[in-house]
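1. Next comes the sequence, and after it the predicted model I'd like to discuss.
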Amino acid sequence: MNLMLMGLPGAGKGTQAEKIVDKYHIIHISTGDMFREAMANETPVGLKAKGFIDKGELVPDEVTNELVKERLGQDDVKQNGYMLDGFPRNLEQAKALAQINADLGLKLDAVIDIDVDPAILVERLSGRFICKNCGATYHKLNHPTKVAGVCDRCGSHEFYQREDDKPETVKNRLAVNVKMNTPLIDFYQKDGILHRIDGDQAIDQVFADVDTVLNKIY
């Protein structure tokens, strides 16, 4: 079984990836891990990618595509199937993946999109705040202070938010991801393999819905 996992930041994609791996023993391939592994092993493509990364440049699509092909051609993938996470990131990469699968005699069985309204994700992602005095971290929804406005650890009343956690920054990051994901969603919807899962549910219910889809193709 070969999968691709999609979802906006904060949608719970990482948690669902772990659950899928635990049940189906599929090979989880994230772009970051793939780059690190190829560079550590000093494969020809890994060295090519390292040349760009060392200069602080983005790795071009054609190098990323080569890296994906190298990884998907390995024995563990042939035996257990793969779950791609973070690739493809654009339409050209999606078309390249189709060609890679064809070249390797593989097939993408399903694209799982953990779908959560961006407005809900803004609340999830911008809820973190930190005690200015001792650095204790809280979240207004998931882990508030026991007494409003008072740090549990040191009793301070001063808190701050990191730039990355501020609502406007989070909204911008989500908008970029929505723009990037929309053509991919359309592409895989036309292909008939896209499955949108409601990510605004309890974690176990989200996985139950994912599992229902996977059971049909496993």
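-> Great, that's in hand. Numbering: from 1, shown residues only.
2. Only C-alpha atoms from now on, for both contacts and neighbour counts.
-> Fine.
3. if I look at L72, how far off is K50?
-> 19 Å (C-alpha to C-alpha, to the nearest Å).
4. Please name the residues that touch R124.
-> Going by C-alpha atoms under 8 Å, 6 or more residues apart in numbering, R124 touches G10, L141.
5. Mind doing that once more with 7 Å?
-> Neighbouring residues of R124 by C-alpha atoms under 7 Å, 6 or more residues apart in numbering: G10.
6. hang on, it in a helix?
-> Yes: per DSSP: H, G, I helix; E, B strand; the rest coil, R124 lies within a helix segment.
7. count of neighbours near the closest residue in space to M39 that isn't next to it in sequence?
-> Nearest non-adjacent residue to M39, counting by C-alpha to C-alpha, 6 or more residues apart in numbering: G46, 4.3 Å away. For G46, the neighbour count with other C-alpha atoms under 10 Å is 22.
8. same check, this time on E123
-> Other residues within reach of E123, judged by other C-alpha under 10 Å, total 17.
9. repeat for L5
-> L5: 23 neighbours (other C-alpha under 10 Å).
10. So it sits against A110, correct?
-> No: at 8.7 Å, L5 does not count as touching A110 under the criterion of C-alpha atoms under 7 Å.
11. ok, and what's touching the host helix or strand of V213?
-> When elements are assigned from DSSP states H and E, V213 belongs to helix 203-217. Helix 203-217 has contacts (C-alpha under 7 Å, 6+ apart) with Q16, I197, D198, G199.
12. who's in contact with the helix or strand containing D113?
-> Under the criterion of DSSP H and E, D113 resides in strand 110-115. The contact list for strand 110-115 (C-alpha under 7 Å, 6+ apart) reads 2-7, 11, 13, 193-199.
13. Comparison target below:
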Amino acid sequence: MSTEPNSLASSKSFHPGPVLLLGAPGVGKGTQAKVLMAEFAIPQISTGDLLRQHRREHTPLGMMADELMQQGKLVPDDLVNQMVAERLAQADCDRGYILDGFPRTLAQAAWLDDYLERTESAWPVVVISIRVPYDDLLQRITGRRICPDGHIYNIYTQPPRVEGICDVDGKALTQRNDDTEAAFEQRMKEFHELTAPVVPHYQGQGRFAEVDGLRSVDEVTEAIRTELERLRAQASESIETAGNR
């Protein structure tokens, strides 16, 4: 299936507003975020990228985060929220943006709702959850192999022609530390404890849709487009109804 735009949502004149892609590690959030970012001409906002940028540029927030991380402590929500608020205030976010890795907790979701209300955002955030069964995720993550130049394989679904060797440059393939089964299980544990409760928060507000992440990249993209159109149409109707009261 082609990813060529074939709907209202695929036009760069469409304002998708704030979009949160939610899902467990390995469901393909990053892949879909990049497709949507290019299609809608809106930024992808990653809290990991923001944190690295602030630390690299030695901003006051970055130095506070750096000090905490050097002590082996987690960066607290209020610090992350400040970084996100600064980024969302930039002009390229006016038409919308894709949130990657945020909100990760119920507290962050509540903060985001409050922020959008305080800044009188034209649109509330909508959530697209990408669903992939555990066993398939485990295979995706633990089977991943990469070469030094960034070519990616999967020993189960997309193996190299010669075991352990990149087809493109002949360099040895390796497994990242994050891609071991133990690391994956820890990430899944954190996801279920911290992020999974965010789902009912948005489900209860009528701003949530789920898509099947086992389909091809193109098919998942098309499903996300369809759900974005539906959710934004519902939001427009609700705003119009409220305005007529």
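-> Nice, I can see it. This one's a predicted model, so the numbers in the text were calculated from it and none came from an experiment.
14. With both chains overlaid, what TM-score comes out?
-> The TM-score (TM-score structural alignment, normalised by the length of structure 1) is 0.81; 206 aligned residues with a C-alpha RMSD of 2.8 Å.
15. Mind listing what's buried along the strand holding D113 of structure 1?
-> A110, V111, I112, D113, I114, D115 (16 or more other C-alpha atoms under 10 Å).
16. likewise stretch 24-38 of structure 1?
-> Going by neighbour count (16+ other C-alpha under 10 Å), the buried part of stretch 24-38 of structure 1 is I26, I27, H28, I29, T31, M34, F35, A38.
17. which residues in structure 1 form helices?
-> With helices called from DSSP state H, structure 1 shows them at 13-24, 31-40, 44-54, 61-72, 75-80, 91-104, 118-125, 167-191, 203-217.
18. Return the mean post-superposition distance for the third one against structure 2.
-> Aligned to structure 2 and superposed, helix 44-54 of structure 1 gives a mean residue distance of 3.3 Å (mean C-alpha distance after the TM-score superposition for structure 1).
19. Please apply the same query to the first one.
-> When structure 2 is superposed, helix 13-24 of structure 1 averages 0.7 Å from its matched positions, counting by mean C-alpha distance after the TM-score superposition for structure 1.
20. and that helix, which stretch of structure 2?
-> When structure 2 is aligned by TM-score structural alignment, the counterpart of helix 13-24 of structure 1 is residues 29-40.
21. In that stretch, which residues are buried?
-> K29, Q32, A33, L36, M37, E39, F40.
22. what do you get for stretch 63-78 of structure 2?
-> A65, D66.
23. Quick check: end-to-end length of it?
-> Terminal residues of stretch 63-78 of structure 2 lie 14 Å apart, using C-alpha to C-alpha.
24. Show me what that stretch is in contact with.
-> Contacts for stretch 63-78 of structure 2 (C-alpha under 7 Å, 6+ apart): R55, Q108.
25. Report the angle between the helix holding V213 of structure 1 and helix 13-24.
-> 50 degrees (axes from the mean of the first three to the mean of the last three C-alpha atoms, to 10 degrees).
26. what does F191 of structure 2 align to in structure 1?
-> By TM-score structural alignment, F191 of structure 2 lines up with N177.
27. what do you get for R215 of structure 2?
-> Aligned partner of R215 of structure 2 by TM-score structural alignment: Q201.
28. now Y97 of structure 2
-> Per TM-score structural alignment, the equivalent position to Y97 of structure 2 in structure 1 is Y82.
29. need the contact list for its match.
-> M1, N2, L3, I26, I27, H28, I29.
30. any idea how far the second one is from L84 of structure 1?
-> Read it as N2 of structure 1. 8 Å.
31. same thing with the fourth one?
-> Taking C-alpha to C-alpha as the criterion, I26 of structure 1 is separated from L84 of structure 1 by 10 Å.
32. ditto for D61 of structure 1
-> From D61 of structure 1 over to L84 of structure 1 (counting by C-alpha to C-alpha), the distance is 16 Å.
33. Identify the residue spatially nearest to F159 of structure 1, adjacent ones excluded.
-> In space, F159 of structure 1 comes closest to C131 once its chain neighbours are excluded; the distance is 4.4 Å by C-alpha to C-alpha, 6+ apart.
34. same question, F35 of structure 1
-> Counting by C-alpha to C-alpha, 6+ apart, the residue nearest F35 of structure 1 is G46, at 6.6 Å.
35. Repeat that for F184 of structure 2.
-> Nearest non-adjacent residue to F184 of structure 2 (C-alpha to C-alpha, 6+ apart): D178, at 6.9 Å.
36. that older thread, ok, average deviation of the strand holding D113 of structure 1 from structure 2?
-> Per aligned residue, strand 110-115 of structure 1 averages 1.0 Å (mean C-alpha distance after the TM-score superposition for structure 1).
37. Over in structure 2, find the residue span that strand aligns onto.
-> With TM-score structural alignment as the criterion, strand 110-115 of structure 1 aligns to 126-131.
38. so how far is the matching stretch from its chain's centroid?
-> Here stretch 126-131 of structure 2 is found 9 Å from its chain centre; the criterion is C-alpha atoms, centre = their mean, to the nearest Å.
39. Over to stretch 37-45 of structure 2?
-> 12 Å.
40. Quick one: neighbours of E163 of structure 2, just the number.
-> 11.
41. circling back: hang on, isn't the match of F191 of structure 2 packed against L8?
-> Yes: N177 of structure 1 is within contact range of L8, at 6.5 Å (criterion: C-alpha under 7 Å).
42. who has more neighbours, the two?
-> Per other C-alpha under 10 Å, whichever of N177 of structure 1 and L8 has more neighbours is L8, with 21 against 15.
43. how close does that one get to Q74 of structure 1?
-> Taken as C-alpha to C-alpha, the span from L8 of structure 1 to Q74 of structure 1 is 29 Å.
44. A110 of structure 1 too?
-> For A110 of structure 1 relative to Q74 of structure 1 (C-alpha to C-alpha), the value is 20 Å.
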